[in-house]
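Chemist: 3D model of this:
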Amino acid sequence: MPYQVTPIELPRVLVARKRVRTAVRNLPATIEDGFRALARHVAEQGATPAGPPQVAYPGDFVPEGALEVELLLPVDRPVPPGGGVETAELPAGVAARTYHRGPYDAIGAAYDALFEWIAAHGRRQTGPPREIYLTGPDATDDPATYLTEMVVPLDRGDR
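Modeler: Model prediction:
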């Protein structure tokens, strides 16, 4: 699948955040269980989701090792901490963006396209890559129709 990468301006986003560490092989179950806990905490605190769920990967990717994952759910107001959940603000800024349509286990090619574009344009990554789940298992049973927006925060390029 060819990926079109474009620079965009990301808005500031208030999120409920839950950090987890997991083995790569357990990533799907960890994300699913983590989002359930995150959504439950947000609802118990009377907050409302204000956008699609997201995952950020702040650490290095080690195929056979442990991986740090940030589960992010945009919210309409700050959420009191508890159960490993805290409120955070994702800063506004420039990012490289592409979209991946299809199952999550085939998303690697989209990351390759993003990082090739970043290198080819002499840009520098300034934050963790994020996956924004626009259409996923909560909306369809067909993984071929999943739609994931992928962004990598960048420097402004004014060196």
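Chemist: C-alpha only now, for contacts and for neighbours.
Modeler: Noted.
Chemist: What are the boundaries of the strands in the chain?
Modeler: 6-10, 13-23, 54-56, 66-74, 85-90, 93-101, 130-135, 147-153 (DSSP state E).
Chemist: Okay, buried residues for the fifth one please.
Modeler: Think strand 85-90. Of the residues in strand 85-90, 85, 86, 87, 88 count as buried by neighbour count, 16 or more other CA atoms under 10 Å.
Chemist: so can I have CSV of the residues you listed showing distance to residue 147?
Modeler: Converted to CSV, the buried residues of strand 85-90 look like this (distance: CA to CA, whole Å):
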residue, distance to residue 147
85, 26
86, 27
87, 26
88, 25
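Chemist: just the residues you listed now: which is nearest residue 155?
Modeler: residue 88 (20.8 Å; CA to CA).
Chemist: Could you also give me the structure for this next sequence, so I can compare it with the first?
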Amino acid sequence: GATPVATPLALTVYHDDFLLSRNADLEVLLEVTGPFEDTEAVRCRQVPTTLVASSRQDGGEPQLHTVFDALGRWIARNGYRFAGPMFSVHRPEPGAVPRAGRDIVEVCAPVSLLQL
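Modeler: Okay, here's the model as predicted:
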């Protein structure tokens, strides 16, 4: 099986309302060294490159709802539309051991230009 890369990117994909605190439909992704055989619980996927609007928050997830809201307003004001489920990329602070609440979180919304 594959192992995580030295400083892996960890992603969370939100398939429903990100404010749900129970039974949320999420996908968790972790960057690994190479392909591996799927199991019942874990699948290997390559995530395609996509155009996103993004915003960064230092220090974890407690204020992510404000970041999601700001991204939604920016997208609407700048002629884009949502083009897929939002996701967040979690990066440990440079030189730090990954720890909940201290990560740098980049919230991303796949977008496409509105057609006039």
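Chemist: how about the strands of the first structure in JSON lines, adding distance to residue 47 of the first structure?
Modeler: Formatted as JSON lines, these follow (distance: least, CA to CA, whole Å):
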{"stretch": "strand 6-10", "distance to residue 47 of the first structure": "23"}
{"stretch": "strand 13-23", "distance to residue 47 of the first structure": "10"}
{"stretch": "strand 54-56", "distance to residue 47 of the first structure": "17"}
{"stretch": "strand 66-74", "distance to residue 47 of the first structure": "10"}
{"stretch": "strand 85-90", "distance to residue 47 of the first structure": "11"}
{"stretch": "strand 93-101", "distance to residue 47 of the first structure": "25"}
{"stretch": "strand 130-135", "distance to residue 47 of the first structure": "20"}
{"stretch": "strand 147-153", "distance to residue 47 of the first structure": "24"}
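Chemist: Out of those, flag the one nearest residue 32 of the first structure.
Modeler: Nearest to residue 32 of the first structure among the strands of the first structure is strand 66-74; the distance by CA to CA comes to 9.8 Å.
Chemist: What range does the closest one cover in the second structure?
Modeler: Aligned using TM-score structural alignment, strand 66-74 of the first structure spans residues 23-31 in the second structure.
Chemist: what residues does that stretch touch?
Modeler: Contacting residues not belonging to stretch 23-31 of the second structure are listed as 4-5, 8-18 [CA atoms under 8 Å, 6 or more residues apart in numbering].
Chemist: buried residues in it?
Modeler: Buried-residue list, stretch 23-31 of the second structure, by 16+ other CA under 10 Å: 29, 31.
Chemist: Quick one: residues contacting residue 96 of the first structure.
Modeler: 5, 6, 7, 8, 114, 118, 151, 152, 153, 154.
Chemist: Tell me how far residue 59 of the first structure lies from residue 36 of the first structure.
Modeler: Residue 59 of the first structure is 23 Å from residue 36 of the first structure, where distance means CA to CA, to the nearest Å.
Chemist: Just give the number of residues close to the equivalent of residue 76 of the second structure over in the first structure.
Modeler: Using TM-score structural alignment as the criterion, the counterpart of residue 76 of the second structure in the first structure is residue 119. Residue 119 of the first structure has 11 neighbouring residues, counting by other CA atoms under 10 Å.
Chemist: repeat for residue 100 of the second structure
Modeler: 11.
Chemist: for residue 146 of the first structure, same thing?
Modeler: Neighbours of residue 146 of the first structure (other CA under 10 Å): 20.
Chemist: Now do it against residue 97 of the first structure, distance only.
Modeler: 17 Å.
Chemist: so how far is stretch 81-94 of the second structure off the chain centroid?
Modeler: Averaging C-alpha positions (CA atoms, centre = their mean, to the nearest Å) puts stretch 81-94 of the second structure 3 Å from its chain's average.
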